[in-house]
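1. Quick one, structure for this:
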Amino acid sequence: MNDGNIIYTFAIWLVPLVVAIVFHEVAHGIVAHYFGDPTAADRGRLTFNPVKHVDPVGTVALPLILAITHAPIFGWAKPVPVRSDRLRNPRVHMMLVALAGPGMNLALAMIAAILLALMPGETFAAVLQGSGGFIADNLFNFLLINVFLAIFNLLPIPPFDGGHVVEGLLPRRLAKRYARLGRFGFPLLLLLLVVLPMLSPNADIVSRIVSPVVTFVAGGMLTLAGMGS
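-> Prediction:
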C-alpha cells in the first residue's frame, strides 16, 4: 500500500467499515422483529442497502477525518429504530436486540479471519507490512473494524449496546435513571474519544482498554482460523 495515497487508505477502511456497520444495524432490526417489534421493517431499514443506513457524520465525515489523521478508524450508521414497548419481553428482549449488533460483528470478523487464513502465507505477511493488495488489506481491516465495533459497542455506557444490557440487568428504578444518560450519548462519545485523551494519555480508553482487547480477540480469531498468532 502507498501510505501517501489517502484515497487508497480511505477506500480500504471505508469499504469494510460501511459493511460492518450496516450488518450491525440490520442485526438489531432482525432480532427486534423476531421478538415482536416490526418498526425497522415498517420503515424499510431491514435492508443491506447502505444508502438506507448512512449517517453523513458517522459513516463518511468522521472516518475520512480519522483516515487523514492516521487515527484508528471507526464510525456508525443511523440507528435502526427499535421500540422496546413492542417487544414481547421488553427488558430481556431489548438486551438480546442490543447484543445482536456486536454478535454480528464478531461473526463477520471470524469470517474475515477464515478468508485470510485461506490466503497464501506471503500475502498475509504483506498485509502486515502494508502491501497486501486491495482485497487482502480490506479483509484484514474488516477483521479489525468488526472486532473494534463489537468491543466498543459493549462498553457499559448508554446509548451503546452495552448500556442497554446494563439497563436490562439493573432494577427497574435504577434502570430508568441509567437510561437517561442516553440523551448525552454524543457528548459522552466526544468526551471519551477526544477530550479525555487530550487531557491525559492515561484517560484514553480506546488505546488503554479497547485496543488491547481488540488485538487479543483478533489474534485469537486468526489462531482459531489456523493462521497462528
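
2. CA atoms for contacts and neighbours, from now on please.
-> OK.

3. Now the most far-flung residue of the chain relative to its centre: which helix or strand?
-> Distance from the C-alpha centroid of the chain, by C-alpha atoms, centre = their mean, peaks at residue 173 (29.6 Å). Secondary-structure assignment from DSSP states H and E places residue 173 in helix 172-179.

4. mind listing the strands in the protein by residue range?
-> Assignment of strands within the chain using DSSP state E yields no ranges at all.

5. can you tell me which residue is nearest the centre of it?
-> Nearest to the mean C-alpha position of the chain, by C-alpha atoms, centre = their mean, lies residue 149 at 2.1 Å.

6. Tell me the buried residues in the helix holding residue 173?
-> When neighbours are counted by 16 or more other C-alpha atoms under 10 Å, the buried residues of helix 172-179 are found to be 175, 178, 179.

7. For the first one, give its distance to residue 200.
-> If you measure residue 175 against residue 200 using C-alpha to C-alpha, to the nearest Å, the figure is 31 Å.

8. Ok, the last one next?
-> Residue 179 is 28 Å from residue 200, where distance means C-alpha to C-alpha.

9. try residue 35
-> In terms of C-alpha to C-alpha, residue 35 sits 43 Å off from residue 200.

10. One more: residue 147?
-> As judged by C-alpha to C-alpha, residue 147 and residue 200 stand 25 Å apart.

11. higher neighbour count, the two?
-> Neighbours around residue 147 and residue 200, counted as other C-alpha atoms under 10 Å, are more numerous at residue 147. The numbers are 31 against 9.

12. The more buried one reaches residue 212, doesn't it?
-> No: with contact defined as C-alpha atoms under 8 Å, residue 147 and residue 212 do not form a contacting pair (11.2 Å).

13. is it true that the residue nearest to the centre of the chain touches residue 73?
-> No: contact criterion C-alpha under 8 Å: residue 149 and residue 73 do not qualify, at 10.2 Å.

14. show me the contacts for residue 140.
-> Contact analysis of residue 140 by C-alpha atoms under 8 Å, 6 or more residues apart in numbering lists 112, 113, 116, 127.

15. Another for comparison:
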Amino acid sequence: MSTAATRRSEWKISPVFLGIVAVMAVTGWAVWTDFAASAGLAVFLFVTSAWIVSLCLHEYAHARTAHHSGDITVGAKGYLTLDPLKYTHPLLSIVLPVVFVIMGGIGLPGGAVFIERGRVRGRWKHSLISAAGPLTNVLFAIVCTAPFWLDALDGVPGVFRFALAFLALLQVTAAILNFLPVPGLDGYGVLEPWLSYKVRRQVEPFAPFGLIFVFVLLFFVPEVYNAFFDAVYALLDALGISQNDAYCGYQYFRFWEDANPLCEQLVG
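-> Reported below is the predicted structural model:
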C-alpha cells in the first residue's frame, strides 16, 4: 500500500462507528414512534448508542487537535477513524461507564487516546488538546437540549423528550467531571502545561488515582454528591430541562425496573 493510501485510510470513518450511529438512529426512531414493544428497552439502546457516539467524538477531538498541534502519530494509531475499539480500555471504557450510568446516571467518558506530548510545542496547544474532549461533551449537550431552550417541544413525544433530557444529563456530568482540575482528568491536563516542572513531578504519581478519588467522594460523601447534582440540575434548568424530565429519562433507561407512575403520567 502506498504512503498516500495509508494516510487516507487513517482518516476513513470506521464501519464500527457508522454501525453505532445506525443503531442510534433506528432506536431513536423507535422511541419517537413508540414502535418498540418496550419503550424502556428502546430508550436504553438509544441513550447507550448515543453515549458511545459522544465518547468517540470526545476522543476524536483530543486526537484531531493533537494531530494539528504536531503529533502526527495519532493517525497511525487509528484515533482519527472514530472507531471506539481504538479508544477502548476494557475496564475504563466498558465496565465503569455502564456501572456509573446505572448506579447514578453519571456520564463517564472512559476512552483513552495516547498523545505523544513531546511532539507538541507550546503550552496553549497542550491545554487545547486536553480541553477539546470535554468541549465536545458541552457541544453535544447543547444539541440535545436545543429543543428545550428553543421552546420547540411541540409534537415531540414524551418518552423521546425524557430520553433526550437524560442524554443531556450524561453529557453535562461528563463535561463537569472532565473539567475538574484533578490529576488524570482533562481539567488538570488544561492546567498542567502552566505548572512548574517541580509541581508536575510531585503530582504525576497521583494521576492514575484521580478518577477513583473523585468517584469515591461522589458515592460515599453525600454532601459532595448532592452539591454535584445541584450544579448539574442548575445547568440543565438553565437549558430548559426540568429535573422531572431527566429523572424520567433515567427511569425509562432502567427498563428492567417497574415503570414510574409519575413518568407515565407526564408522558400522557
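
16. Superposing both, give me the TM-score.
-> Taking TM-score structural alignment, normalised by the length of structure 1 as the basis, the two superposed chains have a TM-score of 0.75; 205 aligned residues with a C-alpha RMSD of 2.9 Å.

17. And the buried residues of helix 172-179 of structure 1, which is closest to residue 62 of structure 1?
-> Proximity of the buried residues of helix 172-179 of structure 1 to residue 62 of structure 1 (C-alpha to C-alpha) peaks at residue 179, which lies at 26.0 Å.

18. Can you tell me what the closest one aligns to in structure 2?
-> Under the alignment (TM-score structural alignment), residue 179 of structure 1 pairs with residue 204 of structure 2.

19. give the contact list for the residue nearest to the centre of structure 1.
-> Applying C-alpha under 8 Å, 6+ apart to residue 149 of structure 1 gives the contacts 74, 102, 105.

20. thinking again about what came up before, in structure 2, which of the contacts of residue 140 of structure 1 remain in contact?
-> Contacts conserved in structure 2 for those, counting by both residues aligned by TM-score structural alignment, their matches' C-alpha atoms under 8 Å: 112, 113.

21. quick one: which of the contacts of residue 140 of structure 1 sit in helices?
-> 112, 113, 116, 127 (DSSP state H).

22. so which of these is the most crowded?
-> When neighbours are counted by other C-alpha under 10 Å, residue 113 leads these with 26 neighbours.

23. Can you tell me what that one aligns to in structure 2?
-> Counting by TM-score structural alignment, the partner of residue 113 of structure 1 is residue 145.

24. Hmm, residue 245 and that match touching each other?
-> No: judged on C-alpha under 8 Å, residue 145 of structure 2 makes no contact with residue 245 at a distance of 11.4 Å.

25. Map residue 107 of structure 2 across to structure 1 for me.
-> So, by TM-score structural alignment, residue 107 of structure 2 is matched to residue 74.

26. isn't that match right up against residue 61?
-> No: Residue 74 of structure 1 lies out of contact with residue 61 (C-alpha under 8 Å); the separation is 10.9 Å.

27. So for the two, which sits in the more crowded spot?
-> Neighbours were counted for residue 74 of structure 1 and for residue 61 using other C-alpha under 10 Å; residue 74 has more, 23 against 13.

28. What distance do you get for that one to residue 136 of structure 1?
-> Note on residue 74 of structure 1: its distance to residue 136 of structure 1, by C-alpha to C-alpha, is 19 Å.

29. ok, now residue 171 of structure 1?
-> Separation of residue 171 of structure 1 from residue 136 of structure 1 (C-alpha to C-alpha): 47 Å.

30. Which one of those two is surrounded by more residues?
-> Using other C-alpha under 10 Å as the criterion, residue 171 of structure 1 and residue 136 rank with residue 136 on top: 22 against 10.

31. excluding its backbone neighbours, what's nearest that one?
-> Leaving aside its chain neighbours, residue 136 of structure 1 sits nearest to residue 127 (6.5 Å; criterion: C-alpha to C-alpha, 6 or more residues apart in numbering).

32. Tell me which other helices or strands the host helix or strand of residue 29 of structure 2 touches.
-> Per DSSP H and E, residue 29 of structure 2 falls inside helix 15-33. In terms of contacts (3 or more C-alpha pairs under 8 Å, 6 or more residues apart in numbering; DSSP states H and E), helix 15-33 of structure 2 is packed against helix 39-69, helix 158-178.

33. got the angle for that helix vs helix 39-69?
-> Going by axes from the mean of the first three to the mean of the last three C-alpha atoms, to 10 degrees, helix 15-33 of structure 2 is angled at 140 degrees with respect to helix 39-69.

34. in helix 15-33 of structure 2, what counts as buried?
-> 17, 20, 21, 23, 24, 27, 28, 29, 30, 31, 32.

35. One more: stretch 107-118 of structure 2?
-> For stretch 107-118 of structure 2, by 16+ other C-alpha under 10 Å, it's 107, 108, 109, 110, 111, 112, 113, 115.

36. Near residue 218 of structure 2, how many other residues are there?
-> Counted with other C-alpha under 10 Å, the neighbours of residue 218 of structure 2 add up to 18.

37. Now do the same contact list for it.
-> Counted by C-alpha under 8 Å, 6+ apart, residue 218 of structure 2 has contacts 224, 225, 228.

38. Likewise for residue 140 of structure 2?
-> 54, 168, 171 are the contacts of residue 140 of structure 2 under C-alpha under 8 Å, 6+ apart.
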